[in-house]
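In: after the sequence you'll find the predicted model.
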Amino acid sequence: MSNVPPVSEITQLQIDCVERWHNEPIANPYEGFQQLVCRQHEFNYRLWHEEDVARSPEADDERIAGVKRSIDKLNQQRNDMIEKIDDAITLLLAEGGVGDTSSLPINTETAGSAIDRLSIMSLRLYHYAEQRDRADADDEHRAKVAARVDLCQVQHADLSHSLQTLIDDLFAGRKQHKTYRQMKMYNDPSLNPEIYGSKK
């Protein structure tokens, strides 16, 4: 029996948070696994809006440089949280008595990575709906965006189903689970030549 909530609850959390955070201060009222999901989702939310700023034609070089540093930090935190979600699943599998699965098939992406993709999809759906419903949009714009919303909803449903299948397989001992360390190089002062080279 899995202690990971159903994927439908995870995706609803993400959808609800996107809506709420656009109208209220960012908060994380959840506990346990959902708290990790919400925290990971927050970094995607912040990233989305920082990237909007970076693409603004009104942003000067100083503003873009500041935003770029913020994006790098947020992206590192986002990836760290993917790992923490997968680590949490490892613990839950052990607590659930799932034995050695090292000889079993492994998915092309982890559950944490799929949760990250669903987080981004919830942001995309929210902002596409916002664009579709703009008061100044013409019919052609609305039709184009509505078609994209429909496609995103299909992709969201497909990924949700695939993730639920993966989680079910993991806790039934039919698939192997691993946490894949992201090992980002750009934020490591010992690995990025532009950082360590500047100290010479």
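Out: Cool, got the structure. Numbering: from 1, shown residues only.
In: from now on I want contacts and neighbour counts done on CA atoms only, so please keep to that.
Out: Fine.
In: and stretch 71-85, what's buried?
Out: Judged by neighbour count (16 or more other CA atoms under 10 Å), stretch 71-85 contains these buried residues: 71, 74-85.
In: make JSON lines out of those and add secondary structure and distance to Glu9.
Out: Shown next, in JSON lines, are these (DSSP: H, G, I helix; E, B strand; the rest coil; distance: CA to CA, whole Å):
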{"residue": "Ile71", "secondary structure": "helix", "distance to Glu9": "28"}
{"residue": "Leu74", "secondary structure": "helix", "distance to Glu9": "25"}
{"residue": "Asn75", "secondary structure": "helix", "distance to Glu9": "24"}
{"residue": "Gln76", "secondary structure": "helix", "distance to Glu9": "26"}
{"residue": "Gln77", "secondary structure": "helix", "distance to Glu9": "23"}
{"residue": "Arg78", "secondary structure": "helix", "distance to Glu9": "20"}
{"residue": "Asn79", "secondary structure": "helix", "distance to Glu9": "22"}
{"residue": "Asp80", "secondary structure": "helix", "distance to Glu9": "22"}
{"residue": "Met81", "secondary structure": "helix", "distance to Glu9": "19"}
{"residue": "Ile82", "secondary structure": "helix", "distance to Glu9": "18"}
{"residue": "Glu83", "secondary structure": "helix", "distance to Glu9": "20"}
{"residue": "Lys84", "secondary structure": "helix", "distance to Glu9": "19"}
{"residue": "Ile85", "secondary structure": "helix", "distance to Glu9": "15"}
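In: try this one next to it:
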Amino acid sequence: MMFTEKANRIFKEVIDTYHIINTVDQPFKNPYDAKKEVIEHLLYRKCWIDTVQWHYEDIIRDPQIDPVAALNLKRLIDASNQDRTDMVEYIDSYFLEQYENVSPKENATINTESPAWGVDRLSILALKVYHMHEEATRTDASAAHREACQKKLDILLEQRVDLSTAIDTLLNDISKGDKYMKVYKQMKMYNDEELNPVLRGEK
């Protein structure tokens, strides 16, 4: 099984599971063992974070939302973004360990993004596919709406094939030494009390 076949299957599992209850505050349970099924565990957690945040973003756009509730939700979104970044770095660390014994060839090149940032895009794409399919099959929507959404869905499905192929190709190239990877910590500044002047108390 190619890596992205597994990833896309897990992402669908996550999104389907979330929508059984379909609330942002539902309890989270990872069905994959963190020690025995490392990458599966990481992929499931990553997509769950993305799925909850997707719905946070829907809620905060309610024009009637209470300002205090909106502020609290903004902070939840900020925390979710940090969790998302952390999970990307965990997934890249997994790949680094997988390929630690591969010696890059003399002419090996680096990719524009690490494998896990490609996985991040694939997880978000799974959410786009799910929700666009909902719109394309809505019985209370007009035929024109459903047709327009079906066209968008077709493009998203094509994009998923292309992105999956690109990720699998990158991983294969890394395994052969044709590509090499580095992980740069995101070093986000706005959540750090030492780096954000507002959090330091400066005016």
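Out: Structure received. No experiment lies behind these values; they were computed from the predicted model shown.
In: kindly provide the TM-score of these chains.
Out: Overlay of the two chains. TM-score (TM-score structural alignment, normalised by the length of structure 1): 0.91; 194 aligned residues with a CA RMSD of 1.8 Å.
In: one step back: make TSV out of the buried residues of stretch 71-85 of structure 1 and add distance to Ala157 of structure 1.
Out: Below are those laid out as TSV (distance: CA to CA, whole Å):
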residue	distance to Ala157 of structure 1
Ile71	28
Leu74	27
Asn75	25
Gln76	27
Gln77	26
Arg78	23
Asn79	23
Asp80	26
Met81	23
Ile82	21
Glu83	24
Lys84	24
Ile85	21
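In: so which strand or helix has the equivalent of Val102 of structure 2 over in structure 1?
Out: Correspondence of Val102 of structure 2 to structure 1, assessed by TM-score structural alignment: Val98. Under DSSP states H and E, no helix or strand contains Val98 of structure 1.
In: for Val98 of structure 1, what are its contacts?
Out: 171-173 (CA atoms under 8 Å, 6 or more residues apart in numbering).
In: coming back round to it: between the buried residues of stretch 71-85 of structure 1, which sits nearest Leu36 of structure 1?
Out: Ile85 (6.3 Å; CA to CA).
In: for the counterpart of Leu125 of structure 1 in structure 2, grab the count of nearby residues.
Out: Using TM-score structural alignment, the equivalent of Leu125 of structure 1 in structure 2 is Val129. Residues contacting Val129 of structure 2 under the criterion other CA atoms under 10 Å number 19.
In: and Arg69 of structure 1, how far from Leu47 of structure 1?
Out: 11 Å (CA to CA, to the nearest Å).
In: now do the shared contacts for these two.
Out: If you check Arg69 of structure 1 and Leu47 against CA under 8 Å, 6+ apart, no residue is contacted by both.
In: is Arg160 of structure 2 in a helix, a strand, or coil?
Out: helix (DSSP: H, G, I helix; E, B strand; the rest coil).
In: which one in structure 1 is aligned with it?
Out: Match for Arg160 of structure 2 (TM-score structural alignment): His156.
In: and Ile20 of structure 2, by the same measure?
Out: Per TM-score structural alignment, Ile20 of structure 2 is aligned with Asn23.
In: ok, the residue nearest in space to the middle of structure 1 - contacts?
Out: Structure 1 has Asp116 as the residue nearest its centroid, 2.4 Å off, counting by CA atoms, centre = their mean. By CA under 8 Å, 6+ apart, the contact set of Asp116 of structure 1 is 40-41, 82.
In: quick check: it vs Glu140 of structure 1, distance?
Out: For Asp116 of structure 1 relative to Glu140 of structure 1 (CA to CA), the value is 32 Å.
In: please apply the same query to Pro189 of structure 1.
Out: Counting by CA to CA, the gap from Pro189 of structure 1 to Glu140 of structure 1 is 49 Å.
In: more neighbours, these two?
Out: Taking other CA under 10 Å, Pro189 of structure 1 and Glu140 do not tie; Pro189 has more neighbours (13 against 9).
In: so how far is the strand or helix carrying Ser123 of structure 2 from its chain's centroid?
Out: Assigned by DSSP H and E, Ser123 of structure 2 belongs to helix 115-136. Chain-centre distance of helix 115-136 of structure 2: 8 Å, with CA atoms, centre = their mean, to the nearest Å.
In: returning to what we had before: ok, Arg69 and Leu47 of structure 1, which is more surrounded?
Out: Taking other CA under 10 Å, Arg69 of structure 1 and Leu47 do not tie; Leu47 has more neighbours (21 against 12).
In: count the residues that sit near the equivalent of Met181 of structure 2 over in structure 1.
Out: Using TM-score structural alignment, the equivalent of Met181 of structure 2 in structure 1 is His177. Neighbour count for His177 of structure 1, taken as other CA under 10 Å: 26.
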